[in-house]
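Asks: What shape does this take:
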Amino acid sequence: MNSYDGDETGGERTFAALPPAAGRGFAQTWWGRAWLDALEGTALDSGQLKAGRRLARAGAVGAVSVRPGRITAVVQDRDRTAHRADVLLQELSAEQWDRFLAMAVERAGHVAALLDREMPTHLVEDAGSAGIELLPGLGDLEPECDCGAWDHCGHTAALCYQLARLLDQDPFVLLLMRGRGENALLEALRTRGDASAGQPARDVEGVDAAEAYAAGDILPSLPGAPALPAEPGVPPSLGTEEGPPEGIDPSALEFLAARTAVRAQRLLAEALREAPRTRAGEPETTVSRDAVRLAAGEPSRAVTDRLAEGSGRGREGLAVAVRAWRHGGAAALAVLDEEWTVRGEGLARARAALESAWDEDERPVLRARANRWTVVDAPVQLRLSRDGRWWPYRKERGRWVPAGGPAQDPATALASAERTRAE
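Replies: As a prediction, this is how the structure comes out:
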């Protein structure tokens, strides 16, 4: 069971008060979102919805009692005034439950999904085809509160937002509101399954083996690609009433989770492109390079200090590495870190590019060392990457730092280094 599971007595379950929900959404699943859509699409006063969200985020909703047709909780105002809030949802009739059970027995996958605390869309669709609406629609959530409000008030809205968190973790909560608790529902399904097993088998028309084999490689078309989310997902808040275990930094974990969400969205965007960007030749990820990638996400000072120490670069070295990363990712970082000797055909191409980049009377005097050409008597430098591109550098406070992105032409790269120097 998950941490949100409550005590169950007969046809009622009680869930302990949940901790504050600062920094996270109330519904992470599609069925939890559908529950909130029924609330938000019906409430006439958006101000009451905002008040309810504030109360739920602050942890003002007490223990939640769930029973057929009703949920109840005590909700405290900001001034600590307590109100009893109830939200009613119509139970399914005996005949509707009979149809639901018959449908579920025929589709064992539905029951397996519920036991995994999932509510697949096809379960709701199959129930709808049988005339059974499991999820509430607009106007189905009826509020009652001792504050005297005739529509959804902040207290009943807070209760609905809190229940969305419970539904995320256990869809059986919704089925209990519709009239059947988990134990009763599973027992009814078992009884029906046993009865079905005792019936004589029905005659099933067979299929010719040769025809079945011949059609074995005929597959249905793949579904369309999913839509790209508008923005990265928001990781859950790690704040709890108890302190973190020794050696665990919650702020560092939250930052890491947020950066992972950003990276996941970027990778998904690349995967959904018709012509994905090639990664051939991109330097292999290392711990040191990944520390720079994370530091480019502008973490807190404490996290930056840990990254500087863990990468072995120190604060100043990490700041320079971040500048390189922002100009070209791992490839730019490799140019910053690596010094290598240019030989053979690569050296001939580099010299030819340098000769043709300027007219003879404008060509700067360059001093070469390995893959680096430094302008004599000027704090600017060109670095050649292994893929033949030129990267501009300039000297600041005795340290060479990246001055821009790469170019195929050395004159263009050097001009960007001189321009940033002038700025």
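
Asks: CA atoms for contacts and neighbours, from now on please.
Replies: Noted.

Asks: Strands of the chain, start to end?
Replies: For the chain, applying DSSP state E gives strands covering 7-9, 12-15, 64-67, 70-76, 82-88, 142-145, 366-369, 372-375, 380-384, 390-396, 399-402.

Asks: Let me have those in JSON lines, extended by mean neighbour count and distance to residue 226.
Replies: Shown next, in JSON lines, are those (neighbours: other CA atoms under 10 Å; distance: least, CA to CA, whole Å):
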{"stretch": "strand 7-9", "mean neighbour count": "12", "distance to residue 226": "39"}
{"stretch": "strand 12-15", "mean neighbour count": "18", "distance to residue 226": "35"}
{"stretch": "strand 64-67", "mean neighbour count": "23", "distance to residue 226": "35"}
{"stretch": "strand 70-76", "mean neighbour count": "23", "distance to residue 226": "35"}
{"stretch": "strand 82-88", "mean neighbour count": "20", "distance to residue 226": "35"}
{"stretch": "strand 142-145", "mean neighbour count": "20", "distance to residue 226": "35"}
{"stretch": "strand 366-369", "mean neighbour count": "14", "distance to residue 226": "50"}
{"stretch": "strand 372-375", "mean neighbour count": "19", "distance to residue 226": "46"}
{"stretch": "strand 380-384", "mean neighbour count": "25", "distance to residue 226": "40"}
{"stretch": "strand 390-396", "mean neighbour count": "24", "distance to residue 226": "38"}
{"stretch": "strand 399-402", "mean neighbour count": "20", "distance to residue 226": "39"}
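
Asks: now those as a markdown table including distance to residue 35?
Replies: Formatted as a markdown table, these follow (distance: least, CA to CA, whole Å):
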| stretch | distance to residue 35 |
| --- | --- |
| strand 7-9 | 22 |
| strand 12-15 | 18 |
| strand 64-67 | 15 |
| strand 70-76 | 13 |
| strand 82-88 | 12 |
| strand 142-145 | 13 |
| strand 366-369 | 67 |
| strand 372-375 | 62 |
| strand 380-384 | 58 |
| strand 390-396 | 54 |
| strand 399-402 | 52 |
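
Asks: Tell me how far residue 31 lies from residue 167.
Replies: 8 Å (CA to CA, to the nearest Å).

Asks: What lies in contact with stretch 253-273?
Replies: With contacts defined as CA atoms under 8 Å, 6 or more residues apart in numbering, stretch 253-273 is touched by 225, 228-229, 231-238, 276-277, 294, 297, 299.

Asks: To compare against the first, here's the next sequence to fold:
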Amino acid sequence: MNTRDRDRDPYEKTFPALPPAPGGRGFARTWWGHAWLRALEDSALDGTQVKQGRRYARSGAVGAVSVRPGGLTAVVRDPDGTAHRTDVLVQEFTEAQWDRLLGLAAAEAGYIAALLDREVPPELAEDAAAAGVELLPGIGDLDPRCDCGEWDHCPHTAALCYQVARLLDQDPFVLLLLRGRGERELVDELEERSTAEAQAPQSPADEGIPAAEAFAAGGVRPALPPLPGLPAVPGQPPTLDTEGEPEPDLDVDAVEFLAQAAATEAHRRLAEALAPGHADRAPAAPLTLFEDAVRLTAEAGGFRVRSRLAAATGRSRADMELAVRAWGFGAGPGLAALEDDWTPDRSTLARARAALVEAWADGEAPVLRRVRARWTEAGTDRQLRLGREGRWWPYHREAGRWIPSGPSAPDPGSALEADPAR
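Replies: Okay, the predicted model is just below:
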């Protein structure tokens, strides 16, 4: 960088105070604006302070915002009018990091065009991260400073960050200025690098190779990259709390629950995929809509969400809770034992009778009366059910309903012994 650039493109910009934000709209619309807010929301130790800061920003409490390499400054007012000098510091890029980032951007004409159109291509951010340059801030990268005395993010620093998300939506060069370079300087340097690259003499390697050689090398493939590591816990989806009224038909609790359930299920499936021997196992059958609804109900903690899932399947709350109990004892096969009143064929029935005889070969056998694939012990409230997979499921009767009693067993004697109603 030279003196001419500094004189022509001042290394500080001041943006006038933005008007209050509408209550029903989020602060960020672009992916990079959302990334900025995630860095705030994931870093703050006190979510209450962050929510209060969002309300401050929405009400217009943030004054003019000064942006310079390495930091933001604004005056943020409390509801009683008390003014606070508020700063948020961001790490500047080193010369080496700028060199790598600008080299990546200049190598793709589309990247330069997108930046000039006030867009940040996600591919540029990904390529930069792979080169060791994190364009967007992450957890702990936003360093709050405020004269209110808080050491973590306070409502004032959070309000400033929310307001800056709106500025970033309009002009991503704000982020690049925070990292250390102004817009004019960046555009000039990108043009110079792009021109130099276009005028560079072609090396023999760029002239291609004979087609025969290309076809001959077609069967040689590089080794696959190593498998990704399994995160310790499922990811946290973004919050939908915008301090405004949601659309009439939008159930925010249900959407937030589904987002978290999807993250949990993705984490479970990744764990299975990374487990030894996964490639040798047959893929599991996809869940039916009812099975998936029962699975989600088992994970849901809120009464409203559980009620909505029951209604969506045409079941009463009591029926759905019974299905959840069966699911807890054996997932899909456990649910099938509850729902599927099937009739075994002759060979299956013969094997079942042999298993019953063997189970009580050394003692007095209970009197069992069969209806299709269900054997009820005479004079008791106990029942055994044979699943299509060949396992036995214990049930007991409460208030006129048959209730799953526990997990399945490979033989009827073990299943009946495990029944807590015994």
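
Asks: If any of the contacts of stretch 253-273 of the first structure are buried, give me the ChimeraX selection for them.
Replies: Buried residues among the contacts of stretch 253-273 of the first structure (16 or more other CA atoms under 10 Å), as a ChimeraX selection:
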select :232,235,237,294,299
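
Asks: Residue 249 of the first structure is nearest to which of the strands of the first structure?
Replies: strand 12-15 (29.2 Å; CA to CA).

Asks: With residue 361 of the first structure as the reference, measure out to the nearest residue to residue 40 of the first structure once chain neighbours are set aside.
Replies: Excluding the flanking residues, the one nearest residue 40 of the first structure by CA to CA, 6 or more residues apart in numbering is residue 49, at 7.3 Å. For residue 49 of the first structure, the distance to residue 361 of the first structure equals 73 Å [CA to CA].

Asks: What's the local residue count around the residue mapped onto residue 355 of the second structure from the first structure?
Replies: Alignment note: residue 355 of the second structure maps to residue 353 in the first structure; criterion TM-score structural alignment. Using other CA atoms under 10 Å, residue 353 of the first structure has 15 neighbouring residues.

Asks: Go ahead and confirm residue 353 of the first structure touches residue 412.
Replies: No - counting by CA atoms under 8 Å, residue 353 of the first structure sits too far from residue 412 to count as a contact (11.5 Å).

Asks: one step back: out of the strands of the first structure, which gets nearest to residue 333 of the first structure?
Replies: strand 399-402 (9.4 Å).

Asks: Which part of the second structure matches that closest one?
Replies: On the basis of TM-score structural alignment, strand 399-402 of the first structure is assigned to residues 401-404 in the second structure.

Asks: Give me the contact list for that stretch.
Replies: Everything outside stretch 401-404 of the second structure that qualifies as a contact, by CA under 8 Å, 6+ apart, is 322, 325, 326, 329, 338, 393, 394, 395, 396, 397.

Asks: Can you lay out those as a markdown table showing distance to residue 111 of the second structure?
Replies: Below are the contacts of stretch 401-404 of the second structure laid out as a markdown table (distance: CA to CA, whole Å):
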| residue | distance to residue 111 of the second structure |
| --- | --- |
| 322 | 56 |
| 325 | 54 |
| 326 | 54 |
| 329 | 54 |
| 338 | 58 |
| 393 | 61 |
| 394 | 63 |
| 395 | 64 |
| 396 | 66 |
| 397 | 68 |
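
Asks: biggest separation within those, which pair?
Replies: Maximum distance among the contacts of stretch 401-404 of the second structure (CA to CA): 16.7 Å, for 329 and 397.

Asks: Stretch 242-255 of the second structure maps to which residues in the first structure?
Replies: Using TM-score structural alignment, stretch 242-255 of the second structure pairs with 240-253 in the first structure.

Asks: For that stretch, measure first residue to last.
Replies: Stretch 240-253 of the first structure end-to-end distance (CA to CA) = 14 Å.

Asks: How about stretch 101-119 of the first structure?
Replies: First residue to last in stretch 101-119 of the first structure (CA to CA) measures 15 Å.

Asks: Contacts for that stretch, please.
Replies: Contacts of stretch 101-119 of the first structure (CA under 8 Å, 6+ apart): 31, 120, 123, 126-127, 130, 169-172, 188-189, 192-193.

Asks: Centroid-nearest residue for the first structure?
Replies: Nearest residue to the geometric centre of the first structure (CA atoms, centre = their mean): residue 233, 3.3 Å.

Asks: residues in contact with it?
Replies: Shown in contact with residue 233 of the first structure (CA under 8 Å, 6+ apart): 258, 261, 262.

Asks: what about the last one, how many neighbours?
Replies: Summarising burial for residue 262 of the first structure: neighbours were counted as other CA under 10 Å, giving 16.

Asks: Kindly report the same for the second one.
Replies: When neighbours are defined as other CA under 10 Å, residue 261 of the first structure has 17 of them.

Asks: Same check on the first one?
Replies: Other residues near residue 258 of the first structure number 18, with proximity taken as other CA under 10 Å.

Asks: What is the aligned counterpart of residue 291 of the second structure in the first structure?
Replies: Residue 291 of the second structure maps onto residue 289 in the first structure, by TM-score structural alignment.

Asks: measure that match to residue 332 of the first structure for me?
Replies: Counting by CA to CA - residue 289 of the first structure and residue 332 of the first structure are separated by 11 Å.
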